[in-house]
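>>> here you go, sequence then predicted model.
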Amino acid sequence: MDPLEFKPEYKRKPIRSYVIRSGRMTDGQKKAFASQWQTYGVSLFDGMQSLPQLFGRQAPVVLEIGFGMGDSLCSMAVNEPDKDFIGIEVHPPGVGCLINNAAKAEVENLRVYMADAIDVLDDCIPDNSLDRFQLYFPDPWHKKKHNKRRIVQPPFVAKILQKLKPGGVIHMATDWEAYAEHMMEVLSPFTELDNQAGEYCFSERPEYRPVTKFEKRGERLGHGVWDLLFTKKESE
């Protein structure tokens, strides 16, 4: 597929939690699409996946929505070789960067969708198949009139719960305090979830989540970061 014509895949037009940013791909990212997409890329239109078949083994599966340029996701795939990782992102430069770096690091436990996350969850990810779900630093849509665009809403959490195995973990992180509070207010009422830190408490950053350059810069400026870790209860 021509990397210059590579576009995110969509099936429907709901209110979206993102906008497609214009961004110029580097030569390395273009080459990665041309040479590595067949290794790492998965199409929305491939339909429902058997995850063991997709990765060629039986292993815990971690799914991340909105991985940006993919540095932390690539690091996690390298540092946790016992797990398989699925990344979903709509921005071609970020996808190109991730698969380029993954190829350089000879990562084998990573697959990538460049599509709308809701479409992927609905059409490609089996129920009760994920061991961890990750959403790091999503767009906070901080203006009140834009709050409805935030991806973290009750129907979204219900959808993630459906895809998680019992004992699976929802991990969210944000550097916007108001959005952290919104996440807490959305997650806490779900009786199927346990807050690992205790009721209405935020968690310490787990070791597996790398500190990004963006996060380090924010810390130097005195910005906070809030992690939320909720576990899906085992079936009774």
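Sure thing, it's come through. If you're wondering where the values come from, they're calculated on a predicted model, not measured in any experiment.

>>> okay, CA-based contacts and neighbour counts for the rest of this
Noted.

>>> and the longest strand anywhere in the chain, what other elements does it pack with?
As assigned by DSSP state E, the longest strand anywhere in the chain is strand 164-174. Strand 164-174 makes packing contacts with strand 130-136, strand 226-232 when contacts are defined by 3 or more CA pairs under 8 Å, 6 or more residues apart in numbering; DSSP states H and E.

>>> can you verify my assumption that Leu44 contacts Ala117?
No: in terms of CA atoms under 8 Å, Leu44 does not count as a neighbour of Ala117; the distance is 9.6 Å.

>>> closest one to Ile65 among the helices and strands packed on strand 164-174?
Closest to Ile65 of those is strand 130-136 (CA to CA; 5.6 Å).

>>> please name every helix or strand in contact with the closest one.
So strand 130-136, by 3+ CA pairs under 8 Å, 6+ apart, packs with strand 61-65, strand 164-174.

>>> between it and strand 226-232, how many degrees?
160 degrees (axes from the mean of the first three to the mean of the last three CA atoms, to 10 degrees).

>>> strand 130-136 versus strand 164-174: what angle between them?
Using the same axes, to 10 degrees: strand 130-136 against strand 164-174 is 10 degrees.

>>> what are the contacting residues of strand 130-136?
60-67, 160, 163-165, 167-174 (CA atoms under 8 Å, 6 or more residues apart in numbering).

>>> so which bits of stretch 100-107 are buried?
100-103, 107 (16 or more other CA atoms under 10 Å).

>>> which members of those residues are the farthest-apart pair?
Asn100 and Val107 (10.3 Å).

>>> also this one, for the comparison:
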Amino acid sequence: MSETISTPHRIRSFHPRRGRVSPQREADFQDLWPAFGVQVEERSTDPAAIFGRRAPLVVEIGSGMGEATAIMAAADPERDYLAVEVHYAGIAHLLGLIGSAGLGNVRVARGDAITLLTRMLEPGSVDAIHIFFPDPWPKARHHKRRLIRPENVAVLRAALRVGGTLHCATDWPEYAEVMLEVLTADRGLVNTTQGYAQRPDRRPVTKFEQRGIDAGRPIADLVFQRV
């Protein structure tokens, strides 16, 4: 899943890989990327120019294969969904879902999410940020690579409008505790509930989540609001 910026001064939390794609998905990428793809660059971008309208914007960081993105966007046509991913296979798969479902309110950004939030989008311009099942980097020596850490949370919070929401989910209990601690410590965010939130019905079960359930790991949702 895509996560943090890869400059020499920032620790990456992802390893880009192309992965295998079927001929159909390769065709989907070639056919649909020009209309629905966004290359992450260090330049300001107006979401209205990307989507062809002005609507509340949801940014999903690490959309994986895109099934959850497509389901949520289809059920939420009044908002626009910008899915950020670095892995080619996931991008191609989501583009195929966009094409087959005729989703006009989804675009796929290829590249680093922190660069997108700090360089391409205006501060306070995002209605919601979704981070579902990011890489937990379970080994202690890799914890510094986790997406949810104070310096990144400051970027996420700054991108949100006042009243906008940051919704995270994980199946790693230790990471859930860290998420709760880090998000609670940010003075610009407030928890919408006591501790962990109940899983919202609007969030579909992802493949990553199902793997956690099958392994017997508890699922933790955290929903914070910018104040």
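Perfect, I can see it now. Bear in mind the structure is a predicted one, so any value in this text is a computation, not a measurement.

>>> which residues in structure 2 does the longest strand of structure 1 align to?
Under TM-score structural alignment, the match for strand 164-174 of structure 1 in structure 2 covers residues 160-170.

>>> what does Leu180 of structure 2 correspond to in structure 1?
Under the alignment (TM-score structural alignment), Leu180 of structure 2 maps onto Met184.

>>> and what of Tyr81 of structure 2?
Aligned partner of Tyr81 of structure 2 by TM-score structural alignment: Phe85.

>>> Three-state assignment for its match, please.
strand (DSSP: H, G, I helix; E, B strand; the rest coil).

>>> was I right to think it contacts Ser75?
No: with contact defined as CA under 8 Å, Phe85 of structure 1 does not count as touching Ser75 (10.9 Å).

>>> ok, those two, which is more surrounded?
Neighbour count, other CA atoms under 10 Å: between Phe85 of structure 1 and Ser75, Phe85 has more, with 25 against 17.

>>> contact partners for the more buried one?
61-64, 77, 109-111.

>>> next, give me the two most distant ones among the residues you listed.
Glu64 and Asn109 (13.5 Å).

>>> more neighbours, those two?
More neighbours surround Asn109 than the other of Glu64 of structure 1 and Asn109, with 23 against 20 (other CA under 10 Å).

>>> so how far is His142 of structure 1 from the match of Tyr81 of structure 2?
30 Å (CA to CA, to the nearest Å).

>>> cool, and Gly94 of structure 1?
23 Å.

>>> next: Pro166 of structure 1.
Taken as CA to CA, the span from Pro166 of structure 1 to His142 of structure 1 is 33 Å.

>>> contact partners for Phe224 of structure 2?
165-167, 183, 189-192.

>>> which parts of structure 2 are strands?
Under DSSP E, structure 2 gives strands at 37-39, 57-61, 80-85, 106-110, 126-132, 160-170, 189-191, 220-226.

>>> how about the ones you listed, which one is nearest Pro47 of structure 2?
Taking those one by one with CA to CA, strand 57-61 is closest: 7.9 Å.

>>> check the mean deviation of the closest one from structure 1.
Compared with structure 1 after the fit, strand 57-61 of structure 2 shows a mean deviation of 0.5 Å (mean CA distance after the TM-score superposition for structure 1).

>>> what range in structure 1 does that strand sit on?
The aligned range for strand 57-61 of structure 2 is 61-65, by TM-score structural alignment.

>>> on that earlier part again, His143 of structure 2: which of the strands of structure 2 is closest?
strand 160-170 (14.6 Å).

>>> tell me how far the closest one lies from the chain's centre.
A distance of 11 Å separates the centroid of the chain from that of strand 160-170 of structure 2, by CA atoms, centre = their mean, to the nearest Å.

>>> the helices in structure 1, which residues?
27-40, 51-55, 71-79, 92-104, 117-123, 154-163, 177-187, 213-220 (DSSP state H).

>>> could I get those helices as a markdown table with distance to Arg205 of structure 1?
A markdown table is the format used below for the helices of structure 1 (distance: least, CA to CA, whole Å):
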| stretch | distance to Arg205 of structure 1 |
| --- | --- |
| helix 27-40 | 28 |
| helix 51-55 | 28 |
| helix 71-79 | 14 |
| helix 92-104 | 23 |
| helix 117-123 | 24 |
| helix 154-163 | 21 |
| helix 177-187 | 14 |
| helix 213-220 | 12 |
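
>>> distance check, the counterpart of Ile131 of structure 2 in structure 1 against Ile86 of structure 1.
Correspondence of Ile131 of structure 2 to structure 1, assessed by TM-score structural alignment: Leu135. Between Leu135 of structure 1 and Ile86 of structure 1 the computed distance is 12 Å (CA to CA).

>>> before we move on, what about Gln53 of structure 1?
13 Å.

>>> more neighbours: which of those two?
Per other CA under 10 Å, whichever of Gln53 of structure 1 and Ile86 has more neighbours is Ile86, with 22 against 9.
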